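[1] Dropping the sequence and predicted coords here.
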Amino acid sequence: MSIPIDIRRGWWVRLAVRVDGPETRSRHTRADGGGSTMQRSWKRRLLAALALAALLGTVPVPAAAAGYKVISNGVVVSDVQAEMVDGQLMTAVGPFAESLGYKASYDSKSKMITVYKSGYWLTMWIGTHLAFQNDREVWSPVKPYIKNGQAMVPAWWLAVRLGADVSYANGTLTVSNGYKAPQPATGVNPNPRPDSPFADPTYVFPFPQGATYSAYADTMGASRYWDGQTFGHEGTDIPAPHGTPIVAVASGTIVRYGWNTLGGYRITIELDDHPGYYFYYAHLSGYAPGLKLGSHVKKGQLLGYVGSTGEGPEGTSGKFIDHLHFGIYDSNWKPINSYPLLKYWEGNKVKL
């Protein structure tokens, strides 16, 4: 290994020492002045630096990327473009997540990366440490970035977040969660009509044509935490930019309106077609003009806008990412899984 050190008069000398964790600590020494005393001082410092470098061995840098490999569930994962950055092995999120049985998407407009499967989703953004796991804030040790058109994320950190066992040795990251890739099916509709009275082909998706939103997963029953209590999630979360329009999936009457401690600004609509059944829209940032308790709304009508309100007194927002929570309830207020219905309606969007 070579460490570039310029000891010319007036230059800074920097020795970067890697310690455990994502951060790098540095020591700076000023090569100032002259004379034999200073020269002897620099000789001592240079010898110490070279000795320390020999003890440390190689310092990982992106230029050594070709030597890194990822093995997931016994299979070498190709196209991960693995490289070391700030002590973290970075990989392309798509092939890495898929090797563990998850899906991944990237929205270039919002720079948002989403990793998801049934009951789980993790959201990150290019250029920031901030991330959210099932609505809860977490922290990425290295900021994701784009390389050759691929979103690069810290592999060890992501694997642990996805529940996999991880080890690293001799340039190889090994991850395992028991996932086996299924054989591709043929002639299967990816979003078949659910066996549900709400699988009405005339119902519409809650976002209109042209709206930007991220991939979403079946989060029904997933664990949620608030105010010291754990409870099961009762709907589907669809991440979308703040202010994205939300429309009525079906026609009905507003029976609940205003602030809810958990749901924030929300609207509950009793369906015209199925009296005693309700569609629930939560975490809104605002309502469409003219709506109130008892108002009748038509399918495709604007209801409000995506936000992050809830989990506190009125006006609380920002405790989770902007998204629409969509739920379905029967006459006893028992939740019904909305995910398969949303996938079915997704091809039917209104134009505002």
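    Everything's here; your move.
[2] CA atoms for contacts and neighbours, from now on please.
    Fine.
[3] does Ser26 really touch Val13, like I thought?
    No - checked against Cα atoms under 8 Å, the pair Ser26 and Val13 is beyond contact range at 10.2 Å.
[4] Of the two, which one has the most company?
    Between Ser26 and Val13, counted using other Cα atoms under 10 Å, Val13 has the larger neighbour count: 17 against 10.
[5] Remind me which helix or strand that one belongs to.
    strand 12-18 (DSSP states H and E).
[6] Same question for Tyr281.
    Assigned by DSSP H and E, Tyr281 falls within strand 278-287.
[7] Quick one: residues in contact with that strand.
    Contact partners of strand 278-287, identified using Cα atoms under 8 Å, 6 or more residues apart in numbering, comprise 242-243, 263-271, 303-310, 322-331.
[8] next up, a second structure to put side by side with the first:
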Amino acid sequence: MTRLGWIILAVVVLLGAAFAAMTSFGTASRTTAPHVGVAVGEPSARDDAPLAVPVAGVRRAAIVDSWMDPRGGGSRGHHGTDIPAAAGTPVIAAAPGTVEKLFASNLGGTTAYIRSPDRRWIYYYAHLAGYAPGLHEGQQVRTGQPIGYVGDTGDAGAGNYHLHFGLQRMQPGERWHQGEDVNPFPLLAGRARGR
């Protein structure tokens, strides 16, 4: 083969490798997230990396900081960020993790607790109308994967459709409900700061 032939062959092989690297083969799993306008993938390992907005179609700029707003007639402060949306809007994982607990409570209604892969954080989703089909404890989820639907369960109040999103810092050995509440707003709004 001539020198020109080797060069052409090398270019064809490189182009083929580049094409293969950009292409995904196989069928989609039922557990992968449909396109809902958010990037699906692993977030940065940094503690100050922004979280994905956990309600499909909601822009970061629309999120309002409701941390420590009065609740229960002023008897307690709000420990999370409320994200209003239409009933039934998909709720998606703000970060990857493992579904640690699916739970119904008086205040939170239908809830999901997802622990981060490093086990240092719990992502709390409350007032859900229901869970995504097949969601179960022990399941690993990816950022952007549907986990439920916006509702008004618990103490949200009939017709007050929203997701209550909470963030808890966990210590080794703590269970799903024992973490220290942290304001999730800066990470939801894209104004990252250390958690």
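    Great, that's in hand. Since this is a predicted model, take the numbers as computed values, not measurements.
[9] which residue numbers in the second structure go with the next helix-or-strand element following the strand holding Val13 of the first structure?
    Remark: after strand 12-18 of the first structure, the chain's next helix or strand is strand 24-30, criterion DSSP H and E. With TM-score structural alignment applied, strand 24-30 of the first structure matches no range in the second structure.
[10] which helix in the second structure runs the most residues?
    For the second structure, the helix with the greatest residue count under DSSP state H is helix 3-22.
[11] quick one, strands of the stretch 201-350 of the first structure?
    Using DSSP state E, counting those that start in this stretch, the strands of the stretch 201-350 of the first structure run over 223-226, 229-232, 236-239, 245-247, 252-260, 264-271, 278-287, 296-297, 302-306, 323-329, 335-336.
[12] To which residue of the first structure is Thr110 of the second structure aligned?
    Aligned partner of Thr110 of the second structure by TM-score structural alignment: Tyr265.
[13] Same question for Ala20 of the second structure.
    Per TM-score structural alignment, Ala20 of the second structure is not aligned with anything.
[14] okay, now Ala20 of the second structure: neighbour count?
    Neighbours of Ala20 of the second structure (other Cα under 10 Å): 11.
[15] Could you do Gly304 of the first structure as well?
    Gly304 of the first structure, neighbours per other Cα under 10 Å, totals 24.
[16] I figured it was touching Ala288, is that so?
    Yes - in this structure, Gly304 of the first structure is within contact of Ala288 by Cα under 8 Å, at 4.7 Å.
[17] Which of the contacts of strand 278-287 of the first structure are buried? Put it as a PyMOL command.
    Per 16 or more other Cα atoms under 10 Å, the buried members of these correspond to this PyMOL selection:
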select buried, resi 242+263+264+265+266+267+268+269+270+271+303+304+305+306+307+308+309+310+322+323+324+325+326+327+328+329
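[18] and the gap between the closest residue in space to Asp155 of the second structure that isn't next to it in sequence and Val11 of the second structure?
    Leaving aside its sequence neighbours, Asp155 of the second structure sits nearest to Leu107 (Cα to Cα, 6 or more residues apart in numbering; 4.8 Å). As judged by Cα to Cα, to the nearest Å, Leu107 of the second structure and Val11 of the second structure stand 63 Å apart.
[19] try Ala17 of the second structure
    The value you get for Ala17 of the second structure to Val11 of the second structure, if Cα to Cα is used, is 10 Å.
[20] Over to Ala49 of the second structure?
    Using Cα to Cα, we find Ala49 of the second structure at a distance of 39 Å from Val11 of the second structure.
[21] where do the helices sit along the stretch 1-150 of the first structure?
    Using DSSP state H, counting those that start in this stretch, the helices of the stretch 1-150 of the first structure run over residues 36-56, 93-99.
[22] For His274 of the first structure, which residues are in contact?
    Residues near His274 of the first structure by Cα under 8 Å, 6+ apart: none.
[23] Please read the previous query as pertaining to Gly109 of the second structure.
    Phe103, Ala126, His127, Leu128, Asp152, Thr153, Gly154, Asp155.
[24] Relative to Val150 of the second structure, how far out is it?
    In terms of Cα to Cα, Gly109 of the second structure sits 11 Å off from Val150 of the second structure.
[25] again with Trp121 of the second structure
    On the measure of Cα to Cα, Trp121 of the second structure and Val150 of the second structure end up 22 Å apart.
[26] Ser66 of the second structure too?
    18 Å.
[27] and what of Phe165 of the second structure?
    For Phe165 of the second structure relative to Val150 of the second structure (Cα to Cα), the value is 11 Å.
[28] ditto for Pro54 of the second structure
    Separation of Pro54 of the second structure from Val150 of the second structure (Cα to Cα): 10 Å.
[29] Can you check which residues contact both of these two?
    With Cα under 8 Å, 6+ apart, Pro54 of the second structure and Val150 have common neighbours Val91.
[30] can you redo the contacts of Gly109 of the second structure as a markdown table with distance to Gly77 of the second structure?
    A markdown table is the format used below for the contacts of Gly109 of the second structure (distance: Cα to Cα, whole Å):
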| residue | distance to Gly77 of the second structure |
| --- | --- |
| Phe103 | 22 |
| Ala126 | 16 |
| His127 | 17 |
| Leu128 | 21 |
| Asp152 | 19 |
| Thr153 | 19 |
| Gly154 | 17 |
| Asp155 | 14 |
